[in-house]
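K.L.:
have a look at this fold, sequence not included:
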């Protein structure tokens, strides 16, 4: 029942005709700096957490009352765990995907999905690249016609039962 209420509320956002006029404020090329919290999950180990940092780019267009965009980012993290032996730590995380959202006042509520590839390092034993998918929800607030801040939650799931939960904040500029 709860999921039906959330789905109805999300659909109502797209149906509001006044929002179509404001969608153009969230269009064009954008660049953003990312910071946040990163928690990595893997079978049989304590989930390490750390500080996430990186950069992102994207391009958004208005489509009726919705905003549709493509995006990519490169991040890294300080998440690391010491076992009885080597350190296991995250390395770079590459993401490319799409987002769709609706304007709510001076903000954009959006959902995102795409491909992600993370490098997991094991000191002394090399590392591996893990392919996966990312899902997320976020809210972007226009500070001015050219600048914005945003917050989002991201869930990534990779091969070898590795997953990530991230809470991210960003400051960005539109061109």
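P.N.:
Cool, the structure landed. Everything numeric in this text was worked out from a predicted model, so none of it was measured.

K.L.:
contacts and neighbour counts: CA atoms only from here.
P.N.:
Will do.

K.L.:
run a quick neighbour tally on residue 153.
P.N.:
Neighbourhood size, residue 153 [other CA atoms under 10 Å]: 18.

K.L.:
name the helix or strand for residue 50, please.
P.N.:
For residue 50, the element it lies in under DSSP states H and E is strand 49-63.

K.L.:
actually, residue 11.
P.N.:
Mapping residue 11 onto the secondary structure by DSSP H and E places it in helix 2-15.

K.L.:
check which element follows that helix along the chain.
P.N.:
Sequence-wise, the next helix or strand beyond helix 2-15 is strand 28-41, with elements assigned using DSSP H and E.

K.L.:
other SSEs contacting the strand holding residue 50?
P.N.:
Where contact means 3 or more CA pairs under 8 Å, 6 or more residues apart in numbering; DSSP states H and E, strand 49-63 is packed against strand 28-41, strand 66-77.

K.L.:
those strands: which one's closest to residue 142?
P.N.:
strand 28-41 (12.2 Å; CA to CA).

K.L.:
ok, and for the strand holding residue 50, which residues are buried?
P.N.:
49-62 (16 or more other CA atoms under 10 Å).

K.L.:
one more: stretch 106-126?
P.N.:
Residues of stretch 106-126 classed as buried under the neighbour-count rule (16+ other CA under 10 Å) are 107-122.

K.L.:
ok, so of those, who is nearest residue 143?
P.N.:
Relative to residue 143, and with distances defined as CA to CA, the nearest of the buried residues of stretch 106-126 is residue 107, at 9.2 Å.

K.L.:
for comparison:
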């Protein structure tokens, strides 16, 4: 099994340069900031955070990569306060036009919620999708929807965020 995984990774690395032109503005390391709407347990607020990731050209007009994010929220409900939000996701994108990437993502999320003077971390699955617009070869603007489903049966969290970032 390890041999098959290694062979797949090697094939992707060797073929990536051939696909680089089709996915040019959407490959490589990136970092950005996000802000937007957040809803947790029926309460609404404002979310803000930072993201970092790395994307590779997987096939003509297809990218794949990883993303990590750290965020916070102003959601404050009856007896609770949603705060720190960490996530690690895999992204798969399709280059719709030379300047627009449509992507989907899925991954792990851990959110901290403070209630009655104590804090608890809730873990779950984060999924979502959005669009990324290459404003310049190194600058992008993004808009996305994120849904987090927590394991502890406490419901989910919805966020609609916009962002700006830079590719290196």
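P.N.:
Received it, and whenever you're ready, just let me know what you need. Bear in mind the structure is a predicted one, so any value in this text is a computation, not a measurement.

K.L.:
now the helix holding residue 11 of the first structure: how far from the chain's centre is it?
P.N.:
Its chain's C-alpha centre and that of helix 2-15 of the first structure lie 21 Å apart, by CA atoms, centre = their mean, to the nearest Å.

K.L.:
what packs against it?
P.N.:
Taking 3+ CA pairs under 8 Å, 6+ apart as contact, the helices and strands that helix 2-15 of the first structure lies on are strand 87-104.

K.L.:
follow-up on the earlier one: just the closest of the buried residues of strand 49-63 of the first structure to residue 160 of the first structure, please.
P.N.:
Minimum separation from residue 160 of the first structure among the buried residues of strand 49-63 of the first structure (CA to CA) is found for residue 49, which lies at 18.3 Å.

K.L.:
so what's residue 92 of the first structure closest to, chain neighbours aside?
P.N.:
The spatially closest residue to residue 92 of the first structure, leaving aside those adjacent along the chain, is residue 76, at 4.5 Å (CA to CA, 6 or more residues apart in numbering).

K.L.:
what's the matching residue for the one you found over in the second structure?
P.N.:
Across the two structures, residue 76 of the first structure finds its equivalent in residue 72 of the second structure, going by TM-score structural alignment.

K.L.:
distance of that match relative to residue 129 of the second structure?
P.N.:
Counting by CA to CA, to the nearest Å, the separation of residue 72 of the second structure from residue 129 of the second structure is 20 Å.

K.L.:
ok, now residue 29 of the second structure?
P.N.:
Noted for residue 29 of the second structure: a distance of 19 Å to residue 129 of the second structure, by CA to CA.

K.L.:
so who does the residue most central in space within the first structure touch?
P.N.:
For the first structure, the residue nearest the mean C-alpha position is residue 154 (4.8 Å; CA atoms, centre = their mean). With contacts taken as CA atoms under 8 Å, 6 or more residues apart in numbering, residue 154 of the first structure has the following neighbours: 134, 135, 136, 137, 164, 165, 166, 167, 168.

K.L.:
and for the aligned partner of the first one in the second structure, the neighbour number?
P.N.:
Taking TM-score structural alignment as the alignment basis, one finds that residue 134 of the first structure is matched in the second structure by residue 126. Using other CA under 10 Å, the number of residues around residue 126 of the second structure comes to 22.

K.L.:
touching, residue 126 of the second structure and residue 104? I think so.
P.N.:
No: the pair residue 126 of the second structure / residue 104 is not scored as a contact, 10.8 Å apart, by CA atoms under 8 Å.

K.L.:
which residues touch the residue nearest to residue 92 of the first structure?
P.N.:
Contacts for residue 76 of the first structure were tallied using CA under 8 Å, 6+ apart; they are 52, 53, 54, 90, 91, 92, 93.

K.L.:
need the counterpart of the fourth one in the second structure.
P.N.:
With TM-score structural alignment as the criterion, the equivalent of residue 90 of the first structure in the second structure is residue 82.

K.L.:
mind listing what the closest residue to that match other than its chain neighbours touches?
P.N.:
Closest residue in space to residue 82 of the second structure, ignoring its immediate chain neighbours: residue 113 at 4.5 Å, by CA to CA, 6+ apart. Applying CA under 8 Å, 6+ apart, we find residue 113 of the second structure in contact with 80, 81, 82, 83, 84, 119, 120, 121, 122.

K.L.:
show me what residue 113 of the second structure aligns to in the first structure.
P.N.:
Using TM-score structural alignment as the criterion, the counterpart of residue 113 of the second structure in the first structure is residue 120.
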